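Asker: my questions concern the predicted model and sequence given below.
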Amino acid sequence: MEQKRNSFNNPIIVIANGRFPYHPIPTNYLNNSRTIICTDGAADKLIDYGKTPDIVIGDFDSTKLKNSDKAKKWIEAPNQNKTDLEKTFEWCINNYIKKIVLLGATGDREDHTIGNLFTLAKYHEKISCEVITDYSKIICVTGKNYISTIIDQDVSIIATEPIKSITIDGLQYGIRNKKIMPSTQAISNKAIRDQFYIETTGKVLVFLNHYK
C-alpha cells in the first residue's frame, strides 16, 4: 500500500502557548524550520519574534490576531473538551505529518506544562515528537530504545503510568527489571557513555538536559 504523503516542508515546528524560547538550541530549531504551526496564542509571540506562522490552529480565544492577519492558513478547532495542543497533534496526524519538534510547551502556567507533557505521551505512538525547551530535550518512549547522550549529561526519567518493568543501562545509576510509579524514582541521573539503553513496559518521559 502506498504511504500517504503531506505537502508540508520539513523540518516542521509546532509552537505551543507557553514560554517562548530564548536558548540557542530551541531558537536554532526555530530558525531552521521550514513549516511553523502555532496554537493560537503562540502565533502572537512568533510574530513578535519576527517570523510568520504557516498554520494557526485552535479556538482563537488566546490570540489578538484575526484570520486575515499574517498566518497563511487558519484552522478553527472549537472543541472545548481538548486543548489547543491536542487539536494540533490530531490535525498533524490527520494530515500525515510523521515528525514534529515542539517548542513553547513549558514555562508560564504549571498546569499547562504538565498537560502538554501528558499530551506528548498520549500521542507518541502516532507521531514522532521532540519537545525542546530552554533547558532540555524531552521525548516519550516505550519498549526498547537506544538514546544518544553526551558523557556527563544530566538525564531524568519520569513514568507517565505505572511501569511493571524498566531496565536502564549506560547511566550512572542503572536499573534492572524494576517497577516504578509516576514519581521521582528515576530523576537526576547522569550519562556515562554516548548512548544509553532503556527498556520499559510502559510510557516514560526522558529529559536530556542541554549540556551547555
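Answerer: Received, thanks.

Asker: all contacts plus neighbour counts: C-alpha atoms, from now on.
Answerer: Fine.

Asker: which strand or helix spans residue 87?
Answerer: Following DSSP states H and E, one finds residue 87 within helix 84-94.

Asker: helix or strand next in line after that helix, which one?
Answerer: Per DSSP H and E, helix 84-94 leads on to strand 99-103 as the next helix or strand towards the C-terminus.

Asker: what residues of that following strand count as buried?
Answerer: Going by neighbour count (16 or more other Cα atoms under 10 Å), the buried part of strand 99-103 is 99-103.

Asker: who does the helix holding residue 87 touch, helix- and strand-wise?
Answerer: When contacts are defined as 3 or more Cα pairs under 8 Å, 6 or more residues apart in numbering; DSSP states H and E, helix 84-94 packs onto strand 35-39, strand 55-58, helix 110-123.

Asker: gap between residue 211 and residue 130?
Answerer: Applying Cα to Cα, to the nearest Å, the value for residue 211 to residue 130 is 17 Å.

Asker: can you pull the contacts of the spatially most central residue of the chain?
Answerer: Taking Cα atoms, centre = their mean, the centroid of the chain lies closest to residue 131, which sits 2.8 Å from it. Neighbour list for residue 131: 101-103, 105, 137-139 [criterion: Cα atoms under 8 Å, 6 or more residues apart in numbering].

Asker: likewise residue 106?
Answerer: By Cα under 8 Å, 6+ apart, the residues touching residue 106 are 18-19, 112-113, 116, 133.

Asker: got another, please set it beside the one above:
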Amino acid sequence: MKAVIVAGGKAPDKELFLREIEDANYLIAADSGVNVFYKYDVCPNVLLGDFDSAKHEAIDAFKEVEIVKFKPEKDFTDSELAFKHAIENGADEIVLLGCTGTRLDHTIANIGLLKSALDLNIKAMIKDENNCIFLVSKDTVLQGSHGQTISFQAFGEKVGNFYIVDAKYPLQDYSLEFGDGRTVSNEFIDKSIKITFSSGTVMVIYSND
C-alpha cells in the first residue's frame, strides 16, 4: 500500500503533488500539509499533528475527515507521527512531500525517517521539485536518463568497497564517508547505473537545478 505524507516544509507544486497521489492508497496531511490538500482541492484520509501552523479554513474544509491531534509539546515531529501512522495503517511504500525547505533540522530528521523505513523493509522516498532522496543497503541498479544528475553519500557509518558502474564518473573499491564530495554530481550516460558495496548504507540523491 502506498501512502503519501504531505508535511509542513516547502509545499510541493501541483504537478508533483498530483503525480504522487495518483496511485496512492492513503493520504496523510501532517500539520500545515493540510494547506496543500486545501489548495489543490484534494481530500486526505487523515489530518494529523498539533496544527500550530495549519490554516483554520483548511482544517474546517476537511472537518468530516479523521483528525488525530497532538499537543505542541511532544517527543516526535509531525512528520514522524505521520510516518508511524502510515505504517500502522499498512503502508509498505511511503512518499514524503513537504519534508525539505528552510528548516535544515527538520530536513535532517526527515531523512532519518528513511533509515527507519529501510530497517522495516519499507520503500520510502523524500521528494520535492529538485530532489528525490532514498537509502539503500544492498547492491542496486538505478534507472535514469542520459545526463541526469545523481549523487551518493554514506549514511552514518562508512560505506566499504563502494563501486559506481556505468556512470559518467565510475568509481572502484572506494571507502565512502558522509560529506565526501567525490560522489557528488555524477551523471547517467545510459539508462542505468549500478552501485555495489560490502557494508554500510548509501544515500542516493537524484537532483536537478
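Answerer: Noted; the coordinates are in hand. As the structure is a computational prediction, the values presented were derived from the model and not from experiment.

Asker: sorry, back to before: what angle do the helix holding residue 87 of the first structure and helix 110-123 make?
Answerer: Relative orientation of helix 84-94 of the first structure versus helix 110-123 (axes from the mean of the first three to the mean of the last three Cα atoms, to 10 degrees): 20 degrees.

Asker: nearest spatial neighbour of residue 152 of the first structure, chain-adjacent residues omitted?
Answerer: Setting aside the residues directly before and after it, residue 152 of the first structure is nearest to residue 191 in space (Cα to Cα, 6 or more residues apart in numbering), at 5.0 Å.

Asker: to which residue of the second structure is that neighbour aligned?
Answerer: In the second structure, residue 191 of the first structure lines up with residue 188, judged by TM-score structural alignment.

Asker: tell me the contacts of its match?
Answerer: Contact analysis of residue 188 of the second structure by Cα under 8 Å, 6+ apart lists 144-150, 166-168.

Asker: could the helices and strands packed on helix 84-94 of the first structure be laid out in CSV, adding mean neighbour count and distance to residue 25 of the first structure?
Answerer: Formatted as CSV, those follow (neighbours: other Cα atoms under 10 Å; distance: least, Cα to Cα, whole Å):
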stretch, mean neighbour count, distance to residue 25 of the first structure
strand 35-39, 25, 17
strand 55-58, 24, 23
helix 110-123, 17, 19
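
Asker: so which of the ones you listed comes closest to residue 74 of the first structure?
Answerer: Of all these, strand 55-58 sits nearest to residue 74 of the first structure, with 5.0 Å by Cα to Cα.

Asker: what's residue 201 of the second structure aligned with over in the first structure?
Answerer: Under the alignment (TM-score structural alignment), residue 201 of the second structure maps onto residue 203 of the first structure.

Asker: and what of residue 7 of the second structure?
Answerer: The alignment partner of residue 7 of the second structure in the first structure, by TM-score structural alignment, is residue 16.

Asker: quick check: chain neighbours aside, which residue is closest to its match?
Answerer: The shortest distance from residue 16 of the first structure to any non-neighbouring residue, by Cα to Cα, 6+ apart, is to residue 104 (4.7 Å).

Asker: quick check: that neighbour touching residue 22?
Answerer: No: look at residue 104 of the first structure against residue 22 with Cα atoms under 8 Å: they stay out of range, at 10.2 Å.

Asker: out of the contacts of residue 106 of the first structure, which is nearest to residue 85 of the first structure?
Answerer: Closest approach to residue 85 of the first structure among the contacts of residue 106 of the first structure (Cα to Cα): residue 116, at 7.2 Å.

Asker: trace that closest one over to the second structure, please.
Answerer: With TM-score structural alignment as the criterion, the equivalent of residue 116 of the first structure in the second structure is residue 110.

Asker: show the contacting residues for that match.
Answerer: Residue 110 of the second structure makes contact with 79-80, 99 under the criterion Cα under 8 Å, 6+ apart.

Asker: so for the longest strand belonging to the first structure, what gets flagged as buried?
Answerer: When the first structure is parsed with DSSP state E, its longest strand is strand 195-209. Neighbour-count burial for strand 195-209 of the first structure, counted by 16+ other Cα under 10 Å, picks out 195-196, 198-209.
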